[in-house]
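J.: could you work out the structure for the sequence below:
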Amino acid sequence: MASSVEWNGDVRIPSLQAAYRSGLSLVTVVTKLHERISHYKTTDRAVWIRLQTLGSLIGEAEALEAKYSDLDHLPPLYGIPFSIKDSIDIAGLPTTTGLSGFPPLSRTPTSSAPVYDSLIAAGALFVGKTNMDQLATGMTGCRSPYGIPHSVFSAYHIAGGSSSGSAVSVGARLVSFSIGSDTAGSIRLPAAFNGVVGFKPTRGMISARGITPACLSLDCVGVLAGDVDDARRVWEVVRGYDELDPYAKPPSTYRDYSTPLSSDDATVSFTFGIPPPDVSAFSACSPIYLKLFSATVQALQRAGGSCRQVTAAEWHPFEAAGALLYDGTFVSERLASLPDDWLAANSHHLHPTIRAVFEAVVARQSTAVQAYRDLQAKAAYTRQAEHVFQTVDVVVVPTAPTQWTIAEVLDDPVRKNSALGVFSHCANVLDLCAVAVPAGTYPVPRQGGDDDEGGRGVLPFGITLMSGGRMDEKLLDIARRYENVRKTIDETGANSPP
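T.: Next up is the predicted model:
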């Protein structure tokens, strides 16, 4: 369909929706978007594992235009371009999970994951499958045979993982949103390292069927988007009970038990908790992260929040639950979805770091007694955390302790990876909802002699807000309140680091 309406390049959902209602052609958008994606390959060739051809995109665009000719009655995600992590099934397309050609982890499914079907039914436009840390085992983005994506802010710094390509595709404005998975922070960390929003809802509120398991009892499907509102729009489309997903929240407990806040009413207060200053997680933070986190507390107060520093005893369940994920027996679940003889027969095909991680898990020889003790500890920590959320609406932390260069991670891949999760692991073990939100930038020296006018670049800083299970609505309200204040800070230059 020919159109005289020009596209301004804005991929935010409301902007595209308004443009479509004004007569902007989907063919125009996908053609320009394909040009943008092709150009970005000169900057980073490791974003995609499978990309739709221009012909396929135009065909899908024309089919959508023919199906929805009434511009006043368009589906909620009509013509909105999205990417999806390559551990999520799409019928007829290979699902590699970062490992090509080795079933059951790599396969060509005959049916799609429900999350994908929901997006297509809402009119969304699939662009491609994104790169990821192999087998969704990693938080750096440096563990893929398809290359190492880098942050949209710096060619030398990690993109984060395991939903690495998904975050870059959103941060580089190649798509409006992406669907990824989060088992230990795999949506939130790459969101922080690419300056976008990463939302991990309460587990089981989005179907995890049709997704390669990492740790099946902890895996959570989530959304990466340019801002909180866009993440929420996508979540409202894909959320819902799937009776075929054994970990789905049943309808009787699915409704949101929180009292939503008015995102624009600064007179409605909320309470946010922060960890005590002497916790070990803060000692891992870079000095600039600590400074920016302090500025974040002030911004949350400007957004109507009342700050309460939780006690060491109250923070303990968060810290202890996070340690269970890799220091305890839970890591053994990464092997539970594999046939018994799969690792021995295929370990030589794995990325070297992934192979080392899996072999270390086998070498532990964890017992059922140890596993049950960890499950009992998880239940105790979850109950203790529930008490904290009776006194605060959200707990706020830095999303990560720092953002390393790719070279630093490759030099020490296991320890650097593990250290990144000090603030993120607990949300999965305690089944919290969490959203990572951009919280400013800070200057860094340019790498490799690549100087600009000031000889310095910038990297993003991000925070994560966490709340109790099924408190997603209130969490997103508070995140949007903070985001609005953050925009004002960015526009005025207030609270910018030197």
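
J.: okay, CA-based contacts and neighbour counts for the rest of this
T.: OK.

J.: centre-most residue in this protein?
T.: residue 187 (1.9 Å; Cα atoms, centre = their mean).

J.: separation between the residue nearest to residue 177 when sequence neighbours are not counted and residue 178?
T.: Leaving aside its sequence neighbours, residue 177 sits nearest to residue 225 (Cα to Cα, 6 or more residues apart in numbering; 4.5 Å). Per Cα to Cα, to the nearest Å, residue 225 is found 7 Å from residue 178.

J.: list residues touching both of the two?
T.: Taking Cα atoms under 8 Å, 6 or more residues apart in numbering as the criterion, residue 225 and residue 178 both touch residue 170.

J.: and this one, so I can compare the two:
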Amino acid sequence: MVQLRLPVQPDRDGSPAAAWIVRTEPPIALRDEGPLAGLRFAVKDNIDVEDVATTAACPAFSYRPQRHASVVQRLLAAGARLLGKTNLDQFACGLNGTRSPYGAVPNAFNPAYVCGGSSSGSAYVVATGQADFALGTDTAGSGRVPAGFNNIVGLKPSKGLLSTRGVLPAAQSVDCVSIFAPTVGMAARVLQAAHGHDPEDPYSRKLKLVDRPFPARFRFGVPDRLNFFGDELSRLAFVQAVQTLQELGGTRVAVDYRPLAGAGALLYESALVAERYAALRSFFDGRDGDIIEPVRSIIGAGCGYSAAEWCEAQAMLRSYGQLADVMWDRIDTLVVPTAPTIYTIAQMHADPVALNRNLGAYTNFVNLLDYAALAVPAAMRPDGLPFGITFIGACGSDWQLAELGQRFHHATGLPQGATGVPLPPPESIPGLAAPRTVKVAVVGAHLSGMPLNGQLTERGATLLRSAHTAPDYRLYALPGTTPPKPGLLRVAPGSGARIALEIWEMPLEQYGSFVAMIPPPLGIATLRLDDGTQVQGFSCEALATEHAEDISEFGGWRAYLAAQTERVA
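T.: Predicted structure coming up:
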């Protein structure tokens, strides 16, 4: 294996070499088969690859590991091929991608703008199609902000789901390995291959992930206070994203953002920052010339806190968590801008601390409060830069977020990253069980556009197709019903008419409440369709049709109502 350490200048394919630390020739591979066979990936340079130097963007810190990180080993065993290691904000400290001696990683759409960090190189190589997926790390948003800035997916799993053995800590108790991919489906496939308990990781957990999707009608929380730092383009893009979610069946619910913001502020403005210092203490002390600013100042701020102050900060964090968790009684997922704005590289160099803090306005609290998150592309702004949103859920909701995130991503019609390639068809999310549903045929007031159709849609039912009964039924206009309703009566085979109907699919858990709303003389029976299949559907008691008008000649309720309207006109 030859390691190609790249200079900070355009690479052979025209992309900035600052995105790469090392490329391996040929790619590292264990096998040619498996669920990820044929896929190429890269890893952030704070994740160990056997016999390839880990620098964390600090050459003086460099060491050569003797083992792959657990997550790398799992991906290689699944058939993926490792291309090399990618640039990052030094020691994974930053959300902008400019804090590296190897150079600032540019935005994939406009090189004057930041790529986002700290996992900047991993996001860039996925967005430009140089890798099929990549690993980053996420302590405070590093696996999400670069995804939002480069029109790709950033999956931040529940803490402990992916092993961090062989990953240089930033703040070990809240660190996560993250996944960048052009689509949610691919990110989910990688998560399926990579996750699993690891006894060598002190923070690994045996998590039972929820295996059912959110309902078709879902509730999404939005912070009751949003700050886009004067960026009107991002604000409008978020407004459009909220509208898209509502069109997909979501109901917007305002949530109190104060406890979330309070928790996020603790990461750098309390004794919790001592964990960043603890991760590097043996190297950090006395190495002033080897660590760049502002990384040195940020990590160094953790030196002065006492153990008592750290305990106080932990108690305050738990208090914020208790206040925040009540929102899950009212919502299925929380939706936030992945980042509220974006800056040029020049702006970031001029004010690196304050502007970096702004980028983490909606990311810092997630790991501290033990949530899962998924950053998904939402729009291309009029200035040609991407905008993304993040779905946040309770610990263990990873597959649910993936299913909803994929629904949203495909509704945007955006291409994959900066490649211009259209999104492929949606994939099955691997960790979800097949939904339990029931099909029900409707013939009258529940038809789409009719007065009672809301009883179906509010229960998450979706229209599958239009169809007709076998010629074994008669349709009657029932007198005195409000709203007007027909009755479908089964008669001798071949002595009736083919009656138009719609077939809807409803979550099984909603079916009982739907049937309970059906008033007599109507009920549910097994209907025979003209293609020979059977389905549950509306029927009527024979006694109720004795004095009702037989409208079978119209072939369906909709045609009958249209004829009545024409007659009145």
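
J.: could you get me the TM-score between them?
T.: Superposed pair, TM-score by TM-score structural alignment, normalised by the length of structure 1: 0.79. Supporting alignment: 408 aligned residues with a Cα RMSD of 2.0 Å.

J.: which residue lines up with the residue nearest to the centre of structure 1 in structure 2?
T.: In structure 2, the residue matched to residue 187 of structure 1 (TM-score structural alignment) is residue 143.

J.: repeat for residue 420 of structure 1
T.: Residue 420 of structure 1 maps onto residue 359 of structure 2 when the alignment is built from TM-score structural alignment.

J.: who are the neighbours in contact with the residue nearest to the centre of structure 1?
T.: Counted by Cα under 8 Å, 6+ apart, residue 187 of structure 1 has contacts 161-163, 167, 180-181, 198-200, 222-224.

J.: can you list these in TSV and add distance to residue 347 of structure 1, neighbour count and secondary structure?
T.: Shown next, in TSV, are the contacts of residue 187 of structure 1 (distance: Cα to Cα, whole Å; neighbours: other Cα atoms under 10 Å; DSSP: H, G, I helix; E, B strand; the rest coil):
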residue	distance to residue 347 of structure 1	neighbour count	secondary structure
161	21	34	coil
162	19	35	coil
163	22	35	coil
167	28	45	helix
180	25	31	strand
181	23	31	strand
198	32	34	strand
199	33	31	strand
200	31	32	strand
222	29	30	strand
223	31	30	strand
224	31	36	strand
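
J.: which one of the residues you listed is nearest residue 416 of structure 1?
T.: Among those, residue 161 lies closest to residue 416 of structure 1 (Cα to Cα), at 12.4 Å.

J.: so what does that closest one match up with in structure 2?
T.: Taking TM-score structural alignment, residue 161 of structure 1 has residue 117 as its aligned residue in structure 2.

J.: residues contacting that match?
T.: Residue 117 of structure 2 neighbours (Cα under 8 Å, 6+ apart): 88-89, 92, 94-98, 142-143, 145-146.

J.: among those, which ones are in helices?
T.: 145-146 (DSSP state H).

J.: most neighbours, which of the contacts of residue 117 of structure 2?
T.: residue 88 (42 neighbours; other Cα atoms under 10 Å).

J.: map it across to structure 1 for me.
T.: By TM-score structural alignment, residue 88 of structure 2 lines up with residue 132.

J.: just to revisit the earlier point, as JSON lines, the contacts of residue 187 of structure 1 with distance to residue 429 of structure 1 would be great.
T.: Listed next are the contacts of residue 187 of structure 1 as JSON lines, based on distance: Cα to Cα, whole Å:
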{"residue": "161", "distance to residue 429 of structure 1": "18"}
{"residue": "162", "distance to residue 429 of structure 1": "17"}
{"residue": "163", "distance to residue 429 of structure 1": "19"}
{"residue": "167", "distance to residue 429 of structure 1": "23"}
{"residue": "180", "distance to residue 429 of structure 1": "18"}
{"residue": "181", "distance to residue 429 of structure 1": "15"}
{"residue": "198", "distance to residue 429 of structure 1": "18"}
{"residue": "199", "distance to residue 429 of structure 1": "16"}
{"residue": "200", "distance to residue 429 of structure 1": "13"}
{"residue": "222", "distance to residue 429 of structure 1": "16"}
{"residue": "223", "distance to residue 429 of structure 1": "19"}
{"residue": "224", "distance to residue 429 of structure 1": "21"}
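
J.: which of these sits closest to residue 257 of structure 1?
T.: For these, the nearest to residue 257 of structure 1 is residue 200 (17.3 Å; Cα to Cα).

J.: surely that closest one is in contact with residue 431?
T.: No. Taking Cα atoms under 8 Å as the definition, residue 200 of structure 1 is not a contact partner of residue 431, at 9.8 Å.

J.: what about the strands in the stretch 1-150 of structure 2?
T.: 2-5, 20-28, 40-44, 81-86, 133-138 (DSSP state E, counting those that start in this stretch).

J.: to residue 392 of structure 2, which of those lies closest?
T.: Nearest to residue 392 of structure 2, of these and by Cα to Cα, is strand 133-138 at 14.0 Å.

J.: give me the mean distance between that closest one and structure 1.
T.: Strand 133-138 of structure 2, aligned to structure 1 and superposed, deviates on average by 0.4 Å (mean Cα distance after the TM-score superposition for structure 1).

J.: tell me the angle of that strand relative to strand 40-44?
T.: 20 degrees (axes from the mean of the first three to the mean of the last three Cα atoms, to 10 degrees).

J.: all set now, cheers.
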